[in-house]
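> Got a sequence here, can you build the structure:
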Amino acid sequence: MTTVSIKDVAARAGVSPGTVSNVLNRPAKVAPATRERVEEAIRELGFVRHGSASTLRAGHSRTLGLSVIDIGNPFFTDVAAGIEDAASERGYAVILGNSAGSRAKEERNLRVLAEQRVRGVLIIPTDEDLSRLDRLREHGISVVLVDHPAHRPDQCAVAVDDVAGGRTAVAHLLARGAGSVAYVSGPLTIRQCLERRQGALAALEAAGLGPDRLRVAEMAAMNARAGEKAAADLLAGGLPDAVFCANDLLALGVLRALLQAGVRVPGDVMLMGYDDIEFAAASAVSLSSMRQPTHQLGRIATELVLDECENPETHAHQHIMFQPELVARESTR
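All right, here's what the predicted structure looks like:
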């Protein structure tokens, strides 16, 4: 494993080693253009500065890194709880990084985790380009994808079948008498949102209905406020028979806006969420949802990354795919 030094970065960026040190430790002292050039050299060379001397002597620490998309979403909190429980049982601590859906922030978090010499990283990635994870592997850090399938044989991953989840959710709505469905989604650049829509379209096709029966409302965020905005748009354009949301936070926002507008749920429109977070069952009208095994996702992902860390000679990469479960409540009865 080749170690990249500050001098190497300085030579690549055409600056002094002291300037590189300032970028790493006192970035405000460096002109923006110079700082950008140094940061580009750091990315290109895969430079990682040393952490504590004790960690360096051991070659690794008793810590794992975790990168999630939105720690404010209870789904990710529950996954993180499964990871922390499994890590704690094995004597490991977990360092959490919240990317907030930003690839740039995610990359900064991953760099910090590498600097801390974490033993492994569990990541719910922000997009489909996973080449940035190779940098971690080059530094001997094992990586496991969480809530995301792997597309290569040398990568462990734990995911949930989102196409099946979307298909099951909309099939349930159709079976309850819906002839038209609105899909309230986050950005369709997010794999989960895209695949849940694919499943919804598959359910319509299986029922002999065309794709025009699915009206897609793509929102910039996946929270309750975005759900309220989506509901206002649906009310203005005419309500469908049912609304399927890409997560429960969106669905709870839709529910609140519909009830405030005097719309009966499910009397006037049925409503379906996704994730089955704790608030789904406790809402004003209990919410039907697709349950994901969040705690189990986190626990198994942790077991995989630790096996890869501790047993590199015998470790077998696994791609584990769970099936979501329909939980029918008042909102679709």
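
> Going by C-alpha atoms from here, please, whenever you check contacts or count neighbours.
Fine.

> Now do the same contact list for S102.
By Cα atoms under 8 Å, 6 or more residues apart in numbering, the contact set of S102 is 69, 126.

> So which elements touch the helix or strand containing A236?
Assessed by DSSP states H and E, A236 sits inside helix 224-237. Under the contact definition 3 or more Cα pairs under 8 Å, 6 or more residues apart in numbering; DSSP states H and E, helix 224-237 sits against helix 248-260.

> Next secondary structure after the helix it packs on?
Beyond helix 248-260 toward the C-terminal end (DSSP H and E), the next one is strand 270-272.

> for this protein, which residue is closest to the average position?
I124 (4.0 Å; Cα atoms, centre = their mean).

> That residue touches D70, doesn't it?
No - at 9.7 Å, I124 does not count as touching D70 under the criterion of Cα atoms under 8 Å.

> Now do L259 against L252, distance only.
11 Å (Cα to Cα, to the nearest Å).

> And G59, how far from S67?
Distance from G59 to S67, by Cα to Cα: 22 Å.

> more crowded one of these two?
S67 (27 against 12; other Cα atoms under 10 Å).

> immediately after the helix or strand containing the more buried one, which helix or strand?
Secondary structure from DSSP H and E places S67 in strand 63-68. Downstream of strand 63-68, the next assigned helix or strand under DSSP H and E is helix 74-89.

> I have a second one here; can you model it like the first so I can compare?
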Amino acid sequence: MAPIGIKDVARHASVSVGTVSNVLNRPSRVSEETVARVRQAIDTLGFVRNDAARQLRIGHSSTIGLVVLDIGNPFFADIARGAEDAADSAGLSVILGNSDENTVREGAYLDLFEEQRVRGVLISPIGDVTERLNRLRSNGTRTVLVDRSGAGTGVSSVSVDNVAGGYLAVRHLLDLGRRRIAYLGAQFEIRQVVDRLEGARRAIAEVPGAQLEVVRADGLTVVDGRKAGQAIARRATADRPDAVFTVNDLLAVGVLQAFVMTSDVRVPDEVALVGYDDIDFAAATVVPLTSVRQPSRMLGETAVSILLEELDDPELTPQNVVFSPELVVRASSVYPPPA
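You can find the predicted model right below:
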């Protein structure tokens, strides 16, 4: 059986094909009575609009592509929610791609979005994707970097000052009297990981006698954090760091599990712990987690806002919005925590 087409709807509603098109795309041009009749015909016949054909006619879709590093991380899920809310308000939809910190998957999503003629692409990249984004822009697809600065690249961006965030975390630990601090990270090709380490080093350089040990985890998940935490807990007490700063909250949660649930390392008495992102359940861990807060939803909302401005004015100068991080102190670094 042939699919129901727009001509079938027009015939059933006793209107022209043009009227059906107006009801679908510009209903304000059609009387309420006619709109009701056409929509009744659509419901009766089970008509589904061929949006692919529509995209070919107008040259683009009503969607935005978003690529994140790890949708399993609540930080990126919040970015996606913020982007969806802002896009929905503008009558657009978001297609979400999870690169899973894999450059091949990242490239495949960019290829897909280009083929689908999305209105724009938001991406939290693994490495340097400037050349690829510039190619998209030259073909008319607007692009915005998310959680990564685009300063000097000609690409708009929304990001957080991760160097400042790393500094805040380690300066807090130093102010508590901690002097043997471990920085736990992974995927050091990711800019945010390197920037947070740079901030940590700047703080360490301010305090004579303070030491920073870089510990590499296998990945950026809770399981990876638990494995690294178990390795630290197995060290002799004198060889352990007296504080751990992790590149994200998922690693911190894993370290906390290893210290509190599978060993006898006391947090924060023996080892203070600071994470990064301040995801929703950071405050609900067995020892509430001190963390560097990022405005995750606002990152997604602002990225869409910048994209919409560029769609309205393609000659607009690229914008590079940088948010400031905030240290949220809880019991994992100091007990009792401040009121």
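
> what's the TM-score for these two chains?
Here the TM-score for the pair of chains, by TM-score structural alignment, normalised by the length of structure 1, is 0.82; 280 aligned residues with a Cα RMSD of 1.3 Å.

> surely A186 of structure 2 meets T221?
No - look at A186 of structure 2 against T221 with Cα under 8 Å: they stay out of range, at 9.7 Å.

> follow-up on the earlier one: with neighbour numbers in mind, choose between L259 and L252 of structure 1.
L252 (28 against 13).

> and the gap between that one and K229 of structure 1?
Counting by Cα to Cα, the gap from L252 of structure 1 to K229 of structure 1 is 12 Å.

> Could you do R167 of structure 1 as well?
Taken as Cα to Cα, the span from R167 of structure 1 to K229 of structure 1 is 25 Å.

> what about the strands in structure 2?
63-68, 93-98, 120-123, 142-146, 156-160, 180-185, 211-216, 243-246, 272-277, 290-293, 320-323, 326-328 (DSSP state E).

> And the shortest one, what does it pack against?
This points to strand 326-328 of structure 2. helix 162-175, strand 290-293.

> with structure 1 superposed, average distance for it?
With mean Cα distance after the TM-score superposition for structure 1, strand 326-328 of structure 2 departs from structure 1 by a mean of 0.2 Å once superposed.

> Any chance you could list what contacts that strand?
Contacts for strand 326-328 of structure 2 (Cα under 8 Å, 6+ apart): 165, 168-169, 278, 290-294.

> got a list of what the equivalent of L307 of structure 2 over in structure 1 touches?
Taking TM-score structural alignment, L307 of structure 2 has V305 as its aligned residue in structure 1. Neighbour list for V305 of structure 1: 120-122, 142-144, 156 [criterion: Cα under 8 Å, 6+ apart].

> From the residues you listed, pick the one nearest D248 of structure 1.
Nearest to D248 of structure 1 among those: L122, at 23.7 Å, using Cα to Cα.

> That closest one: neighbour count?
Considering only other Cα under 10 Å, L122 of structure 1 is surrounded by 26 other residues.

> That one contacts H148, doesn't it?
No - contact criterion Cα under 8 Å: L122 of structure 1 and H148 do not qualify, at 10.9 Å.

> what about the closest residue to A202 of structure 1 other than its chain neighbours, distance to R90 of structure 1?
Distances taken as Cα to Cα, 6 or more residues apart in numbering place R167 nearest to A202 of structure 1, at 6.0 Å, with adjacent residues excluded. To R90 of structure 1, R167 of structure 1 is 38 Å away according to Cα to Cα.

> more neighbours, the two?
Using other Cα under 10 Å, the more surrounded residue of R167 of structure 1 and R90 is R167, with 22 against 13.

> Report the contact partners of the more buried one.
Applying Cα under 8 Å, 6+ apart to R167 of structure 1 gives the contacts 196, 198-203.

> most surrounded residue in the residues you listed?
R196 (28 neighbours).

> any idea what it aligns with in structure 2?
Checking TM-score structural alignment: R196 of structure 1 goes with R196.

> pretty sure its match contacts L168?
No - R196 of structure 2 lies out of contact with L168 (Cα under 8 Å); the separation is 9.7 Å.

> Pull the number of nearby residues for A175 of structure 1.
With other Cα under 10 Å as criterion, A175 of structure 1 counts 10.

> before we move on, back to that, which of the helices and strands packed on strand 326-328 of structure 2 sits closest to V321 of structure 2?
Here helix 162-175 is closest among these (Cα to Cα), at 13.1 Å.
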